[in-house]
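J.: Here is a sequence with its predicted model. Questions after.
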Amino acid sequence: MAQCSVSTRFGDLTLTEEDGAITALRWGRAAQQDDTPLLARAALQLAEYDAGVRIKFDLPLRVAGSALQRDVCAAILAIPFGHTRTYGDIARDLGVPAQAVGQACGGNPIPIVIPCHRVMGAKGLTGFSGAGGIETKVALLRHEGAAGLLI
C-alpha cells in the first residue's frame, strides 16, 4: 500500500494506491509519502480539480465492499460535474431502498474522486462523511457551480 498527500482548499487529502488502483482518499496527511506513477497522476488530477481545470477524474479505482457498495459508487461516478442526484433517484435506478444508498454513499472509500458530495436528500442538503461535514460538501458543490442546487 502506497500513499501520498495533497493540500487542497478542501483540506489535506491522502490518496492510497494498492495493486495499481486508487483504493482510498482520506482527509489528513499520510505519515509516509510514496512516489508512484499512479499516485503522482492522482495527485496532479486532484490539484487540477482544486484549481478548477478538471471536471472528471481519469484514474483506475477499486472500491472494496459489497456489490451494493460498488453499484452505488458506480452510480455516483455517473453524476456529471456541477449536477446532483438524490438518494431516491439512485435507489430507483438500482432497485434498492434509499437508506441503503445513503449508507453506501457514507461508506464511499474515495470521496471527491467518486463524488458522493453530489448526492442530496429528497428535501435538499444532507450530511457528508468527509472532514468538515456539511460545510465541506457545500464547498465542493459551490466549487462545481452547483450552489443554486443547495436550496
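T.: Sure thing, it's come through.

J.: only C-alpha atoms for contact and neighbour calcs from this point on.
T.: Fine.

J.: longest single helix anywhere in the protein?
T.: Ordering each helix of the chain by length in residues (DSSP state H) puts helix 37-51 first.

J.: now for it, which elements pack on it?
T.: Helices and strands touching helix 37-51, as assessed by 3 or more Cα pairs under 8 Å, 6 or more residues apart in numbering; DSSP states H and E, comprise strand 2-8, strand 11-18, strand 21-27.

J.: Same list, those, but as CSV with mean neighbour count please.
T.: Below are the helices and strands packed on helix 37-51 laid out as CSV (neighbours: other Cα atoms under 10 Å):
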stretch, mean neighbour count
strand 2-8, 19
strand 11-18, 19
strand 21-27, 19
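
J.: Ok, which of those strands comes nearest residue 135?
T.: Nearest of these to residue 135, taken as Cα to Cα: strand 11-18 at 11.8 Å.

J.: Comparison target, given below:
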Amino acid sequence: MPADPVGASSLVMPSPIGRLELLARDGALVGIRFDAASDGTPGTRREGTDVLREARIQLGEYFEGRRRVFDLPLRPVGTAFQQRVWTALADVPWGTTTTYGALARLLGLPAGASRAVGAANGANPLPVVLPCHRVVGSDGTLTGYAGGLERKALLLRLEGVATAADQDALF
C-alpha cells in the first residue's frame, strides 16, 4: 500500500504466505499487507470490524481451497489508471494466469503499455483478493510480485497452476 490509511482499522491473521494485516475504513477493505507485525501499524486502530472479520473468513476459505471468488466491499486507493487495472485483475479467474500485455490489450491500451500495467499491478493494495499473483511474464515466467516470487508461486500452486519451477522439478 502506498500510504498508511489514517484512521483505518486493522486485523492481523496468519496465512500460508505469512502474517497478513487487513486494513478497513468506512466499511470497506482498503489494504492487505504482507509480513504484518503482531503489534500493528502506527496510525491504525486494532479492532475487528465486520468487514475485517469477513475478510479473514474469506481469505481463510481461499487458503483452504474452498473459495475461488471474494465477495467483500473493496475500496482500493489509487489513480484512475490503477483502478482500471485492478478492476481487470478482479476478472482473472481462479486457477488461470494472464500476462501484462494481455491485460493492456484487454484495457484497450497501445502496444508497449504492459510496463504501465505492471507498475499498476505492483501498486495493488489488495493482493490475493485482487489477484495480481495471476499475472505472469509474456513467456509464462513469474515476474514482479510485491510479496516476493515465492509467495506468488505458492498462491498459483494453491490454485492448481503449475509454474516454470514446478516444470523444472519434473526433469
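T.: Done, it's in. Only a predicted model underlies this, so the values are computations on that prediction, with no experimental measurement involved.

J.: Distance to residue 148 of the first structure for the helices and strands packed on helix 37-51 of the first structure - can I get that in a markdown table?
T.: Output for these, formatted as a markdown table (distance: least, Cα to Cα, whole Å):
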| stretch | distance to residue 148 of the first structure |
| --- | --- |
| strand 2-8 | 23 |
| strand 11-18 | 23 |
| strand 21-27 | 26 |
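
J.: Of these, which is nearest residue 127 of the first structure?
T.: strand 21-27 (16.1 Å).

J.: ok, now how distant is the aligned residue in the second structure for residue 144 of the first structure from residue 64 of the second structure?
T.: When the second structure is aligned by TM-score structural alignment, residue 144 of the first structure is paired with residue 159. Separation of residue 159 of the second structure from residue 64 of the second structure (Cα to Cα, to the nearest Å) stands at 10 Å.

J.: got it, and residue 121 of the second structure?
T.: Computed as Cα to Cα, the residue 121 of the second structure to residue 64 of the second structure distance reads 25 Å.

J.: So for those two, which sits in the more crowded spot?
T.: Shown here are residue 121 of the second structure and residue 64; by other Cα atoms under 10 Å, residue 121 has more neighbours (25 against 12).

J.: and the helix or strand hosting that one, how far from the first structure on average?
T.: Here residue 121 of the second structure sits within helix 114-122, counting by DSSP states H and E. Following superposition, helix 114-122 of the second structure is found to deviate from the first structure by 0.3 Å on average (mean Cα distance after the TM-score superposition for the first structure).
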